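> after the sequence you'll find the predicted model.
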Amino acid sequence: MNIALLGYGKMGKTIEKIAQERNHTVVLKTTSSDDTIDLTKADVAIDFSIPSAAYVNIKTCIEQNTPVISGTTGWLHNYEDIVKLCNAKNGTFLYASNFSLGVNIFFELNKKLSQLMAKRSDYKVSLEEIHHTQKLDAPSGTAITIANTIIGQTDYNNWTLKKPALSEIKINAKRIENVPGTHSVTYDSKIDSIEIKHTAHNRKGFALGAIVAAEWIATKKGVFTMNDVLNIG
């Protein structure tokens, strides 16, 4: 499979290494958005760029009929526009706030736990996410996905980085040098606490998940998520 890497930072380099280990070829590497790039040699594009570049990158791929997956966060105010374009062009698009296979299993655990805790008003839920200091957005897209899942299963109606109201979920976003990504959900009461946690040890899990998703999506049409790739949920 021929792969275009849109974004060639630390994650892009890790994806390239794993792609080569799985006998794929990287035919294009870009470090900024460019709607004139030629994707004719690529079977699939993987976008791990920056928020200001992601929308143009994804739009360009769809317009050039190149299946594209994106793990860039911070651009989702334009997500519905991309979905509409993808459907109009009969294109192929997959977005995930986190491509780690373990994190996507964690998402399902979070959903189930939030269902179990939905009517337990004696417990207050909170989230913590820790990432490296180069991460541009806060909270992380993964933390937002976790929070929105809880909101969808409970009476909470919003998340916040500030002091929360009773109907809000507090997200504590930390930036610490050389932390690939840690996410935890805690339900705390006067009697006890319940916590689930995912800790990434390096970037390989994210990169492997991106390659697995690219392999899965390359011959398909439509808008997908990692649940489709992993057949879960």
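Sure, I can see it.
> can we go C-alpha only for contacts and neighbour counts from here?
Fine.
> now the residue of the chain positioned farthest from its centre: which helix or strand?
Within the chain, the residue lying farthest from the chain centre (Cα atoms, centre = their mean) is residue 191, at 34.3 Å. When secondary structure is defined using DSSP states H and E, no element contains residue 191, which sits outside every helix and strand.
> could you check how far it is from residue 120?
In this view, residue 191 and residue 120 are 13 Å apart by Cα to Cα, to the nearest Å.
> ditto for residue 137
Distance check for residue 137 against residue 120: by Cα to Cα, it reads 32 Å.
> ok, now residue 76?
Distance, residue 76 to residue 120, by Cα to Cα: 32 Å.
> swap in residue 39?
From residue 39 over to residue 120 (counting by Cα to Cα), the distance is 51 Å.
> and the two? which has more neighbours close in?
Regarding residue 39 and residue 120, a neighbour count based on other Cα atoms under 10 Å identifies residue 39 as having more, with 18 against 13.
> that one reaches residue 4, doesn't it?
Yes - in this structure residue 39 lies within contact range of residue 4 using Cα atoms under 8 Å: 7.3 Å.
> list residues touching both of those two?
Residues touching both residue 39 and residue 4 by Cα atoms under 8 Å, 6 or more residues apart in numbering: residue 28.
> A further structure is provided below for comparison with the first:
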Amino acid sequence: MKIALLGYGKMGKTIEKIAIERGHTIVLKVDKDDTTYDLSEADVAIDFSIPGAAVNNITNCFNANVPVVSGTTGWLDHYDDILKLCNEKKGSFIYASNYSLGVNLFFELNKKLAKMMNPLEGYSIAMEEIHHTEKLDAPSGTAITLAEGVIQNTDKKAWQLDDGDENTIPIVAKRIDKVPGTHTVTYSSLVDDIEIKHTAHNRNGFALGAVVAAEWLKDKTGVYSMKDVLGL
């Protein structure tokens, strides 16, 4: 498979390594400042750029009829427009806040736990995410996905950065050098705490999941998620 890398930072370089190990070829590497490029040789594109470049990158892929896997976060206020454009162009698109196969299982575990906890009185919920100091957005897209999973299965109405009340989920975002990503969901009461946690040891899990998603998306049309890729 011929892959275009849209975004060639640390994640892009890790994806390149994993993709080559899986027998694929990298035919294009787009840096964060590049706005025009030729996608004609690519079978699929993987976008791990920056929030300000993601919409342009995804749009370029739709216009070039190239399936695109996007892992860039911080641009989701344009998400509905991108879905509309994908359908208009009969494109192929997967967005995930986190492509780690383990994290996507964690998402499902989080929803199940939230559903079980909802009827119980006396528990408050809080979330914490820790990432490297180069991460541009806060809270992380993964933390937002976790919060949305709780909201879907409880009486909570929204999430809020740092603070919360009985109707919202507080998310504490910390930035610590060289931390690939740690996410914790905690239910606390006067008698006990229940906690689930995912800790990434390196970027390889994110990169592998993105390449697996690209392999799955090739030759398909439509909008999909990692639940589709993993058959969850």
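Thanks, I have the structure now. Treat the numbers as computed from the prediction; the structure is a model and nothing was measured.
> please state their TM-score.
After superposition, the two chains reach a TM-score (TM-score structural alignment, normalised by the length of the second structure) of 0.98; 232 aligned residues with a Cα RMSD of 0.9 Å.
> quick one, helices of the first structure?
Using DSSP state H, the helices assigned to the first structure run over residues 10-21, 51-63, 79-88, 101-117, 141-153, 204-217, 226-230.
> helices or strands up against the third one?
Just to be clear, that refers to helix 79-88 of the first structure. Using 3 or more Cα pairs under 8 Å, 6 or more residues apart in numbering; DSSP states H and E, the elements in contact with helix 79-88 of the first structure are helix 51-63, strand 92-95, strand 222-224.
> who touches the shortest one?
Right, strand 222-224 of the first structure. Around strand 222-224 of the first structure, the neighbours that count as contacts under Cα under 8 Å, 6+ apart are 83, 86, 87, 90, 91, 92, 93, 94, 95.
> for it, buried residues please.
223, 224 (16 or more other Cα atoms under 10 Å).
> next: stretch 166-179 of the second structure.
For stretch 166-179 of the second structure, by 16+ other Cα under 10 Å, it's 168, 169, 170, 171, 172, 173, 174, 175, 179.
> so which of these belong to strands?
Using DSSP state E, 168, 169, 170, 171, 172, 173, 174, 175 are the members of those that sit in strands.
> the last one: what's it in contact with?
Residues in contact with residue 175 of the second structure, defined by Cα under 8 Å, 6+ apart, are 130, 131, 132, 133, 135.
> map it onto the first structure.
Residue-level alignment of residue 175 of the second structure against the first structure, with TM-score structural alignment as criterion, gives residue 175.
> what residue lies at the spatial centre of the first structure?
With distances taken as Cα atoms, centre = their mean, residue 97 lies nearest the centre of the first structure, 1.2 Å away.
> from residue 145 of the first structure, how far off is it?
Applying Cα to Cα, one obtains 7 Å for the distance of residue 97 of the first structure from residue 145 of the first structure.
> same check on residue 129 of the first structure?
Distance of residue 129 of the first structure to residue 145 of the first structure, given as Cα to Cα: 12 Å.
> which of the two has more neighbours?
Using other Cα under 10 Å as the criterion, residue 129 of the first structure and residue 145 rank with residue 129 on top: 23 against 15.
> the more buried one: what's its closest spatial neighbour, skipping adjacent residues?
Setting aside the residues directly before and after it, residue 129 of the first structure is nearest to residue 183 in space (Cα to Cα, 6 or more residues apart in numbering), at 4.5 Å.
> what about that neighbour, neighbour count?
Neighbours of residue 183 of the first structure under the rule other Cα under 10 Å: 22.
> residue contacts, it?
With contacts taken as Cα under 8 Å, 6+ apart, residue 183 of the first structure has the following neighbours: 127, 128, 129, 130, 143, 197, 198, 199.
> can you check residue 28 of the first structure too?
Contact analysis of residue 28 of the first structure by Cα under 8 Å, 6+ apart lists 3, 4, 5, 6, 39, 42.
> residue 46 of the first structure versus that one, what's the distance?
As defined by Cα to Cα, residue 28 of the first structure lies at a distance of 10 Å from residue 46 of the first structure.
> between these two, which contacts overlap?
Residues touching both residue 28 of the first structure and residue 46 (Cα under 8 Å, 6+ apart): 3, 4, 5, 6.
> take those and keep only those in strands.
Assigned to strands by DSSP E, the following of those qualify: 3, 4, 5, 6.
> from those, which is closest to residue 50 of the first structure?
residue 6 (9.6 Å; Cα to Cα).
> the closest one: how many residues sit nearby?
Other residues within reach of residue 6 of the first structure by the criterion other Cα under 10 Å amount to 26.
> which residue, other than its chain neighbours, is closest to it?
For residue 6 of the first structure, the nearest residue in space outside its immediate sequence neighbours is residue 47; the separation is 4.6 Å by Cα to Cα, 6+ apart.
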